[in-house]
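Student: Task: produce atomic coordinates for the following.
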Amino acid sequence: KGIFNTWDECKKQVIGFKDAKYKKFETLQGAKNFISEVEDLEIDIKPKDLEKLDNLPKDLMISYVDGSYNIKTKEYGCGVVIFTNEGKKTLSKKGTNEEYSKSRNVAGEILGAVESMELALEMGKKTLKIYYDYRGIEEWALGNWKTNNILTKNYKIKYDNIKKSLKVIFNKVEAHTGDKYNEEADILAKKSVGIE
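Tutor: Below you'll find the predicted structure:
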C-alpha cells in the first residue's frame, strides 16, 4: 500500500493483485484519507471466535470491556478480554477512586476502556478495537456527549492524549445478547468487585 505520484508507479503495485484498491486523488490529504479508510476495512475482523484466530495483525489489539458496581461495598471495577497476535488475555480490576464510584458501573466501564488503551500503548500497538455495551465509552471519548463530572472529564482528557499515539476504533455490542466475549468481560467485571 502507498501513495504514488504517477500511474506507472501505481500499476507496478496493483496489476496482478486480486482485489487491489486504488484511486486517483487531487490532493495528498485525500489520498491519505483513502488509505486510512482501507486500513479500517483491513482490520474489520469478525469477532465470532477470536480464540481460533492466530493471525491478527501485529499492530492490532482487540478488547471487550465491561464494568460493574457492588452496591454493598460501593466498589466499581472492570473486566477486559484482550486479543493480540500473541493470543488471549483477561483482566479483572477494581477501581479505587471514591469520587468515580459515585458513577457506579459507568466508572467500571470507563476503567476498562482506559486499561485497554494503556495496555495497547504499552504493547506498542498502533490500533485498538474496543467492543463495549455502554454507549458513553464512545460518546464521551469522541466529544459527542457532554462531560459533566470529574470521571467523564478525565476520561475525555485521557482519550485525547492517547489518540495521538493510538488509533481507537469503537464498536457497540448489545449487552446480554449472548456475545461470547462481552459476556466474559461482564463476568470478569463482577468478579473484580466480589459479585459471583
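Student: Please count neighbours and contacts with C-alpha atoms only from this point.
Tutor: Will do.
Student: Now do the SS call for the most centrally placed residue in the chain.
Tutor: Compute the mean C-alpha point of the chain, and by CA atoms, centre = their mean the closest residue is residue 130, 2.3 Å away. Following DSSP: H, G, I helix; E, B strand; the rest coil, residue 130 is assigned to strand.
Student: what are the ranges of the helices in this structure?
Tutor: Taking DSSP state H as the test, the helices found in the chain are 7-14, 28-42, 98-101, 105-122, 136-142, 150-162, 180-192.
Student: could I get the ones you listed as CSV with distance to residue 68 and mean neighbour count?
Tutor: Shown next, in CSV, are those (distance: least, CA to CA, whole Å; neighbours: other CA atoms under 10 Å):
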stretch, distance to residue 68, mean neighbour count
helix 7-14, 49, 12
helix 28-42, 30, 13
helix 98-101, 10, 16
helix 105-122, 4, 23
helix 136-142, 14, 20
helix 150-162, 15, 16
helix 180-192, 5, 23
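Student: Go through those helices and name the closest to residue 63.
Tutor: helix 105-122 (6.6 Å; CA to CA).
Student: List the contacts of the closest one.
Tutor: 61, 63, 65-69, 76-80, 82, 94-95, 100-101, 126-128, 130, 134, 137, 151, 155, 158-159, 162, 165-166, 168, 189 (CA atoms under 8 Å, 6 or more residues apart in numbering).
Student: Please apply the same query to stretch 139-155.
Tutor: Residues outside stretch 139-155 that contact it (CA under 8 Å, 6+ apart): 99, 100, 103, 107, 110, 114, 136, 156, 159, 160.
Student: what about residue 162, distance to residue 131?
Tutor: 17 Å (CA to CA, to the nearest Å).
Student: Repeat that for residue 10.
Tutor: 36 Å.
Student: and this one, so I can compare the two:
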Amino acid sequence: MAGKNFWVICIDYQPKIYEGPWGKSIQDKTKGSQFYRGFTSRADAEAALNKLRDLDIEHVPAKVRQNVEEKENNLQNGQVVVFTDGSFKNSTGKQAAGWGYYGKYKKNDEINPLEDHGNVKGKGARQVNGEITAALNAVQAAIDLGLQKVDLYCDFWNLMLWDCGFYESKKEVSQHFVNQMKNLESQIEVHFHWSPGHTGIPYNEKADELAKRGFDEA
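Tutor: Purely as a prediction, here's the structure:
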C-alpha cells in the first residue's frame, strides 16, 4: 500500500475517489465497499474511475429485471442479452467446475434462446474457472451466430473489473480471460453488466441452474 494516496472505492455501488495514505480512515471505507484499488497519482485514479463509469453495476434486483425485460423487448437484429454463471462445490472432491449461460438473441426478425452448459475439468478448477468459461463461451456463441452486440450479465465482479483493467490480471487464469476476451471483443461489441445472484432474476437463475447441471455432469 506504500506510496498509494488515491483510492477508487465503490461504496453503496457508487465508485468515487478518496485521497489519503493507507490508514484507518481509508481502511474503514474499504471494509464496507464492493471493491477498491489504490493508485499513486490522481490521474491514474481518475482514469480508472472513468472506466468504471462505463459499467452497469445496478444492484436492485427489481431494476435489473426491468432493465433486462426492456432489453429483450427492444432487441434488434444481431443483438443478444445473456447471463452467465459458474458452479463449484468444494465438498464433492471433484476436480471440475460447471459453467452455463442463458439468454435471448434476435436474428432475421426472430427471437431465439441462447443457452449451453458444460464443465471444466482438471486440478485447480474452481468457481472462477466456471465463471470465465461461461462468459467466453457465451460471447463465442454470439460470434458464431453472426451477431454484432452482446449485453453480458454476470454475478462475479472480477470478470468486468479484469476486462476494463480496474483489477490487474496477475494470475494465469485471469490473464487467460483478459487475453481471450480482448480477442473476442475485436470481433463483436460486448457490454458488461453486473447482476446480483440468487435474487430471483429469471435469466440469472436459469444460468445458475445450467452451471450446476454442468458441474453435476463432470
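Student: Can you calculate the TM-score here?
Tutor: The TM-score (TM-score structural alignment, normalised by the length of the first structure) is 0.68; 147 aligned residues with a CA RMSD of 2.2 Å.
Student: residues in contact with residue 191 of the second structure?
Tutor: 55, 149, 150, 151, 152.
Student: Show me the subset of those residues that the first structure keeps too.
Tutor: Listed in the original numbering, these still in contact in the first structure are 149, 150, 151, 152 (both residues aligned by TM-score structural alignment, their matches' CA atoms under 8 Å).
Student: The third one is in contact with residue 195, isn't it?
Tutor: No. Look at residue 151 of the second structure against residue 195 with CA atoms under 8 Å: they stay out of range, at 11.7 Å.
Student: And the two? Which one has more around it.
Tutor: For residue 151 of the second structure versus residue 195, the count of surrounding residues by other CA atoms under 10 Å is larger for residue 195: 25 against 18.
Student: which one in the first structure is aligned with the more buried one?
Tutor: Aligned by TM-score structural alignment, residue 195 of the second structure pairs with residue 173 of the first structure.
Student: Look at the residue nearest to that match when sequence neighbours are not counted and say how many residues are nearby.
Tutor: Counting by CA to CA, 6 or more residues apart in numbering, residue 133 is the residue found nearest to residue 173 of the first structure once chain neighbours are left out, at 5.1 Å. Counted with other CA under 10 Å, the neighbours of residue 133 of the first structure add up to 20.
Student: what residue of the second structure takes the place of residue 133 of the first structure?
Tutor: With TM-score structural alignment as the criterion, residue 133 of the first structure matches residue 155.
Student: For the second structure, which segments are assigned as strands?
Tutor: 6-11, 14-19, 33-39, 79-87, 96-107, 110-121, 149-154, 189-194 (DSSP state E).
Student: Burial-wise, tell me which of those comes out on top.
Tutor: Of all those, strand 79-87 has the most neighbours on average by mean count of other CA atoms under 10 Å, namely a mean of 29.
Student: what's the offset of it from the middle of its chain?
Tutor: A distance of 9 Å separates the centroid of the chain from that of strand 79-87 of the second structure, by CA atoms, centre = their mean, to the nearest Å.
Student: just stretch 14-32 of the second structure next, same as before
Tutor: Per CA atoms, centre = their mean, the centroid offset for stretch 14-32 of the second structure relative to its chain is 24 Å.
Student: wouldn't residue 79 of the first structure be in contact with residue 90 here?
Tutor: Yes. Contact status for residue 79 of the first structure versus residue 90: in contact at 7.5 Å, counting by CA under 8 Å.
Student: if we can go back for a sec, farthest-apart pair in the contacts of residue 191 of the second structure, please.
Tutor: Top of the distance list for those (CA to CA): 55 and 149, 15.5 Å.
Student: I'd like the strands of the second structure written out as TSV, with distance to residue 45 of the second structure added.
Tutor: Formatted as TSV, these follow (distance: least, CA to CA, whole Å):
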stretch	distance to residue 45 of the second structure
strand 6-11	6
strand 14-19	7
strand 33-39	6
strand 79-87	29
strand 96-107	33
strand 110-121	36
strand 149-154	25
strand 189-194	21
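Student: Trace residue 158 of the first structure over to the second structure, please.
Tutor: Under TM-score structural alignment, residue 158 of the first structure pairs with residue 180 in the second structure.
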